[in-house]
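Colleague: Got a predicted model here, sequence first, then my questions.
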Amino acid sequence: MPLRHVETVPTPDGCRADSRLDVWEVEGRRLSVLRQRGAFPDICFDHGLLLAARIEDGVFPEILATISHDVDASQGLGTGTVDRIQGAFFNRLSRDVLQSCSDDFRRGVEALARGCFAGLTAPLFDATAVEHACVAIDTGNIATGFEHLRSYRSRSEAYAHWRNYVTQAWMTTAWGRSYADAGAGGAFDDVPLTEWLDRGPGPGRRRAGMGCTGLWAAPDLTADGRGLHARNFDGAFFSWNRHPVLSLIDERPANPAYLRYAAAGTAGLIYPGGINGMNEAGIAVSLHQMSTVNFTVGDGRGRHDVAPYVQQRILREARTLDEAVDIARDRRHFASWTIVVSHAPSGQALRIELNGSEETRVGPGRPFADTYVHRVEPSAASDRLVQTNHFLAEALRERHDFLGDAHFTKTVGKWQETRARMRRADGLLSEAVSAGGLDTERALAMLADHGDADASDATRGFGRTICKAYSLASSIMRASPDRAAPSDQFWLTVGSDDACTPGPHTPLAGFALDWEGLGVTPVGQHVASTVSPGALTAMRHYVAAFQAYERPRQPDGALFRRKPTMEELRTLRRIALGALDAAVAAAENAGLADPGFRYIRARLRHEAALVPGEPDRASLLAGAAADWSALRDVVAEGQVPVTGWERARILLLSAATEAARLEPDHADVQALHGQGVAALDQVAADLFGADGRVHQDIKTWRKVAAAILADGADAALPDIDFVTVE
């Protein structure tokens, strides 16, 4: 079915900007093209009003359910057992970040909420929830940094500072406790603050973002003479591609010096240019998330902005790479990001690596202290460029042990994954350029690539691959070097049903951009064919398991907005295991020799077996043991290439399952444990040298190894990581 125009949605009388919403369809899947002229707050209001139903049905509830599940304290987000400290922490964090953003951004947030509520008769969320969702992308970075400080730098001055921050959030009504408790009075002495601080802000801090891969090639390197800026958007907001939106925005009524821009996003995204987009000057951008323990919540004076809005400002205001860097330097930043900026007329691109932080000070004082440290590091310009999720600038680069560093990847698996993706993408890009055939279709094939550079380029469904089972969407921006008569194109993937993952395998719809008329004309569509339909089926079952585990739904289909009860948890684990059974079977039927499917099933079987009161404990542990045995055979016989890190974890987790089934001193447990420890030591030496300065995750797994023998079935294992497979 060709890409076709379905309808122009009637514009409500209440719109405040010149806004027009068109619905297009490709292969039975729909996307919105939203054309808007006006000031930013008015554009945000109209976005909320025109897309209100899609916002309520799309990614917005997932963001709020994620916050609510982590916090479990808000009547605005849902109900449930109140963890009041957690609620206070997130409530203050979101308020501080928002109040530190520019007036322009805050007015946009307020307008989006008003527009959305004007378009809904009984909204499922309130204005506070909208505020939290609009800044969640940076507050999530901050919360992760806090958890990392708690885990690995609990004796540092930095952690003492942020511990005081949490205490103030808890005790100071002005900053809110939880939504449910704010203004209720009392000191809540029954809540063990010290215990909460000791254990950290709870599960879910691994974050399933940070998997995006981007690439750029200058116009003279492509087959048709247009610049090519391509990007996968990865994460765990599975509704992202349910209501995709191509926005064409003209803010010149507010400032004649502004530029028109186009951007791909989803319904409810207040900063569509903050993911990826291009402007009428031939500038294109994409954003990549990093991790840091150097962060700030701002100073409440409007001098900061969340990174996606800074990137949108680049689209709105930059005509050159130098101007893009100046805009990034102009604002203060909460945490760490990389913005990739390309410029078709010059045939050059660069990465802007940035971080904001606060020189922390222990002791009482004002909530904000102007001790901001600003770091923006632009790279040299290049005619081709690949970006994943680790810093390359020497000033910001992660050192593998990260105890003395600002930036980190939390696990060894992630440390390997971001580098493997970069090597694979760089190789594919160089190959395409050398062959002279780099065009939109070949770029889509690169974004839909499943080769694992750390496993002899073997095909994998997820993990260290450019495209992952949970990749949400892809965009390809084609900017003409001739700005007098540009022939720019914007391509984006479209998915709207249960078969919409992986995003790079859904239909890619292309539009020619008319900057003067702020319109689009369809130019074609593509579908990637890099893996078999059976392999895609396996990946979709895997995503279903991922959703059941990370984004659980209640029997009526609504997302959980509280922590599940123990009985609900058992049911959800069974649902996830059923989907993993289907994934393993589909992968085997398709000849997809990916050990990751069975690895995650073994991990989940082990975890499910140990849920208190689980009646099928013995059979679940037996199933996990069978999976580990099969994986050990794969490793021993060399059936599938695996890394030393994978081998070490398979052996240690085999020992953990056997210790839960038998006894820690059983001969089988001792043998597997010894092999696993030896493999772990080998990884430490091979990857990080023999000087003892290893990645912190190596130390974590050494503690896990000790706990297996000491505690048996009670040994605490790391959280299951569906994203990088640890």
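Modeller: Good, I have the coordinates. Numbering: from 1, shown residues only.
Colleague: make it CA atoms for all contacts and neighbour counts henceforth
Modeller: Noted.
Colleague: who touches residue 546 in this structure?
Modeller: 576, 722 (Cα atoms under 8 Å, 6 or more residues apart in numbering).
Colleague: separation between it and residue 552?
Modeller: 9 Å (Cα to Cα, to the nearest Å).
Colleague: which residues of the stretch 51-200 of the chain fall in strands?
Modeller: Using DSSP state E, counting those that start in this stretch, the stretch 51-200 of the chain contains no strands.
Colleague: quick one: the helices in it?
Modeller: 52-57, 59-71, 84-100, 103-118, 127-152, 157-171, 193-199 (DSSP state H, counting those that start in this stretch).
Colleague: Minimum distance to residue 386: which of the ones you listed has it?
Modeller: Residue 386 lies closest, by Cα to Cα, to one member of these: helix 127-152, at 22.7 Å.
Colleague: Leaving out chain neighbours, which residue sits closest to the residue most central in space within the chain?
Modeller: Per Cα atoms, centre = their mean, the C-alpha nearest to the average position across the chain is that of residue 209, at 1.7 Å. Spatial nearest neighbour of residue 209, excluding adjacent residues (Cα to Cα, 6 or more residues apart in numbering): residue 235 at 4.1 Å.
Colleague: How many neighbouring residues does that neighbour have?
Modeller: 19 (other Cα atoms under 10 Å).
Colleague: And for residue 197?
Modeller: For residue 197, the neighbour count with other Cα under 10 Å is 18.
Colleague: wait, it sits on residue 163?
Modeller: Yes. Between residue 197 and residue 163 there is a contact under Cα atoms under 8 Å: 7.2 Å.
Colleague: Name the residues contacting each of those two.
Modeller: Counting by Cα under 8 Å, 6+ apart, no residue touches both residue 197 and residue 163.
Colleague: thinking again about what came up before, how much space is there between the residue nearest to residue 209 and residue 62?
Modeller: For residue 235, the distance to residue 62 - Cα to Cα - is 12 Å.
Colleague: With residue 412 instead?
Modeller: Residue 412 is 28 Å from residue 62, by Cα to Cα.
Colleague: alright, now check it against this:
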Amino acid sequence: MKYILLILLLFTGLQIQASDDHSLNSTCKVQAKDGSQTHYICTIKDKKIHFLDINGTMKDVAFYHGKFLSSEIKDGVISSVMKRKRESFAALEKKERESFETIFKCIKGRYKRSLEDSFLEELEMLAKGAGIDKSQVLEATLMIEMSSYVDALEVKMKQNSKKATMELMSQCGASIIGKSIFSILKKVTKPLRKLKMGCTGFVAGEGFTKNGEFLHGRNFDTGFLGVFDKYPVILRHTPKKGIPYIGMSTAGLHYSGGITGMNARGISVSTHELRTTKVRTLYSAARSHHNLRHGMRKKEKFGVIAPYMANMIVKNTTSIDQAVKLLKRYGHFGAWTFLISDSKTNETASVEVSGAIVRVAKRTKGAISQANHFRHKDTARYNFEYSVNKSLESRARILHVDQSLERSKGSIDAQWGIDLLSGHIDHYMGMRTFGRTVSKVYTSMSHVVDSASNNFWFSLGESFPTNYSTFLGIHVDFESKDRFFSFISQTRAHEEIRSQMPFFEDLLRNYTLAYMNNRDFSQSTENLKKTISFLSHNTQIAGENNFFDFPSLIMKSRLGLKLYEKTQDKLLLLEIKNDLLSIREQHFESLHTYERSQVLRDLAIIEDLEGERDRAAKLFNKSLLEVSQLISTYPSHHFMWVYIAELKVYKKRGFTKWDLKGLDLHFATAE
């Protein structure tokens, strides 16, 4: 009852008092100046925030972004992306690496040929300004689309390897046997999945807000937690042609409106990544082809990467209609949603792209929610998520945001938005640390834009998790010839929860550190022990405070099985079994059916490893019965059927120590 009552506190935040904050504004100084181009640094809680004020073309933005932030760029997201690429290649044997390099170069070349020369020239200017290799800038820029392509290719290989191989050969002319390329993809997708983004979004305008605010909020969830948030950059760009706008990104990403952007005409945008098998790798705008029916020559579209398109929207449009028209003018590669809002008309729209398909999934007045699955029938038919729980959690976030908007209608303000984005409510199960919650373990930044008053709040990220750190509010002046921003407030999320549950933040921090340790370092015996130690600390804290922390318990057990693979320590196996039995005996009925299936499966694995075949078979069967309840909800879910097929195999022939190597785990969804 104690924690049920506390859940209600998550929806009743303190109101932010917005006024000029002298103590914050006094931390800012001009770091560099070149004519009208200016770089400010504000140092708050030992964290540097970079503000760039750039006038001119996008090439000017790119060059001065590189020049002003050269040292940060060399230690930032570009080098981190290249590291992930090396990890992918390092997972392969020599011949496999040669095959994948052929595919990688081919697809990269197709992307590059699709892009406008002006965009490629911007990337060269960024490299020139920063003093880095332009080829690295290009590769890092394209990798976010490349990761979607590799994910889609792996799924298509599983579904129909012959068809997928023929498609690949038609694109690259590579004589590759389907079975061998499938083996390669299984190895490279794991490092590339670290590039993925999640991202919950919402819009709340007239009829929903308290004092006339028009709020557009988003979490930026990315595998680059600890990198992207290390060097935050807020840009005001006053273009020669276009509309003044601001955006927030990181050192190395010069088109800052590509993450979250707001312009001087009330348009704001955020990008949200999805997954599709309908990826596209080439647009032939440089060529024309003959239309025989009409006797005309039809020009193809240029391709564009999604974050750059979002930047184009805030730079060039003054309405949602214009934004949709711009989206349709270009070709898209992967799967994205553009959440676009207009404070002038109280309108908002969720526009989905799936390769060449562009659809307005929802357009409404007042309020909207956004997560990471397609909602339009034309895009949803090609949608996939990388696990069963990913599908559940994306829909859980949508449902939770929708209900929160309706519940708080007429009383929403910026603090409410901050509390929502920093929330830890699983729509299905109630209060949780992570898993199917709006706040993700890899949330790097949280933003709340008020485009009615040109105010902008963002997480400082001086501690983990980032959206439990300080939030800063600034007022943006699009016309000022001097400093374009002034700090108006600082706040934190969920002060009531912090006071009532002081241990909860420790649980969040430890789980985040466990995720980062597992992500960044090899799964050696010592590193697995270190990762498990963070989660063991959580189970101790949760026990002392009578709080059931399922995500930490299930991930501790899963990592324990990975450690057992290396040590064959029977005492470790017994400890894992006891943890799982405690869940089954004390909390089983409170779990979601998929979570019950997971617990039963892991118990079955342990019984098999202990030589108890009959008991294991019965548990695998019970696990199957639990997950089968989801078939009607996700009848064509690829990874649902993969999971079911594996359970059937293990039920029949048993689970061996050799199967431990292929046992997958996902910190983001706690499975």
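Modeller: Sure thing, it's come through. In this text the structure is predicted, and so the values were computed from the model without any measurement.
Colleague: TM-score for the pair, please.
Modeller: Superposed pair, TM-score by TM-score structural alignment, normalised by the length of the second structure: 0.87. Supporting alignment: 623 aligned residues with a Cα RMSD of 2.6 Å.
Colleague: could you list every residue that touches residue 24 of the first structure?
Modeller: For residue 24 of the first structure, the contacting residues are 3, 4, 5, 6, 7, 30, 31, 32, 33, by Cα under 8 Å, 6+ apart.
Colleague: Residue in the second structure paired with the last one?
Modeller: Read that as residue 33 of the first structure. In the second structure, the residue equivalent to residue 33 of the first structure is residue 51, according to TM-score structural alignment.
Colleague: just checking, that match touches residue 41?
Modeller: Yes. If you go by Cα under 8 Å, residue 51 of the second structure and residue 41 touch, sitting 6.2 Å apart.
Colleague: Please say which of those two ends up with more neighbours.
Modeller: residue 51 (23 against 18).
Colleague: Over in the second structure, tell me which residue corresponds to residue 595 of the first structure.
Modeller: Per TM-score structural alignment, residue 595 of the first structure is aligned with residue 550.
Colleague: what's the closest non-adjacent residue to that match?
Modeller: Take residue 550 of the second structure and drop its neighbours on the chain: the residue closest to it by Cα to Cα, 6+ apart is residue 432, 7.6 Å away.
Colleague: what's the counterpart of the one you found in the first structure?
Modeller: Taking TM-score structural alignment, the alignment pairs residue 432 of the second structure with residue 460 from the first structure.
Colleague: Can you tell me how far its match is from residue 467 of the first structure?
Modeller: Counting by Cα to Cα - residue 460 of the first structure and residue 467 of the first structure are separated by 9 Å.
Colleague: Mutual contacts of these two, please.
Modeller: residue 450.
Colleague: For those two, indicate the residue with more neighbours.
Modeller: Using other Cα under 10 Å as the criterion, residue 460 of the first structure and residue 467 rank with residue 467 on top: 32 against 25.
Colleague: Helix, strand, or coil at the more buried one?
Modeller: coil (DSSP: H, G, I helix; E, B strand; the rest coil).
Colleague: Quick one: residues contacting residue 475 of the first structure.
Modeller: Shown in contact with residue 475 of the first structure (Cα under 8 Å, 6+ apart): 230, 231, 232, 264, 276, 490, 491, 492, 493.
Colleague: ok, which stretches of the stretch 151-300 of the second structure are helices?
Modeller: 161-172, 178-192.
Colleague: Between these, which one is closest to residue 147 of the second structure.
Modeller: helix 178-192 (5.7 Å).
Colleague: what residues does the closest one touch?
Modeller: The contact list for helix 178-192 of the second structure (Cα under 8 Å, 6+ apart) reads 84-85, 87-89, 91-92, 96, 99-100, 147, 150-151, 153-154, 157-158, 161-162, 164-165.
Colleague: out of the residues you listed, which are buried?
Modeller: Among those, those classed as buried by neighbour count (16 or more other Cα atoms under 10 Å) are 84-85, 88-89, 91-92, 96, 99-100, 147, 150-151, 153-154, 157-158, 161, 164-165.
Colleague: Now do the same contact list for the residue nearest to residue 550 of the second structure.
Modeller: 424, 425, 426, 549, 550, 551.
Colleague: what's the burial count for the first one?
Modeller: Here the neighbour count serves as a burial measure; for residue 424 of the second structure (other Cα under 10 Å) it reads 22.
Colleague: for the nearest residue to it once chain neighbours are set aside, what are its contacts?
Modeller: Nearest non-adjacent residue to residue 424 of the second structure, counting by Cα to Cα, 6+ apart: residue 437, 5.1 Å away. Residues in contact with residue 437 of the second structure (Cα under 8 Å, 6+ apart) are 393, 396, 397, 423, 424, 425, 426, 427.
Colleague: Distance-wise, check residue 437 of the second structure relative to residue 218 of the second structure.
Modeller: For residue 437 of the second structure, the distance to residue 218 of the second structure - Cα to Cα - is 14 Å.
Colleague: One more: residue 652 of the second structure?
Modeller: Counting by Cα to Cα, the gap from residue 652 of the second structure to residue 218 of the second structure is 46 Å.
Colleague: if you count what's nearby, which of the two comes out ahead?
Modeller: residue 218 (32 against 14).
Colleague: aligned partner of the more buried one in the first structure?
Modeller: By TM-score structural alignment, residue 218 of the second structure lines up with residue 231.
Colleague: ok, the closest residue to its match other than its chain neighbours - contacts?
Modeller: Nearest residue to residue 231 of the first structure in three dimensions, chain neighbours excluded: residue 214, at 4.1 Å (Cα to Cα, 6+ apart). Counting by Cα under 8 Å, 6+ apart, residue 214 of the first structure touches 229, 230, 231, 232, 286, 386, 387, 388.
Colleague: Not counting sequence-adjacent ones, nearest residue to the first one?
Modeller: When you say that, I think you mean residue 229 of the first structure. Using Cα to Cα, 6+ apart, the closest residue to residue 229 of the first structure is residue 216 (4.5 Å).
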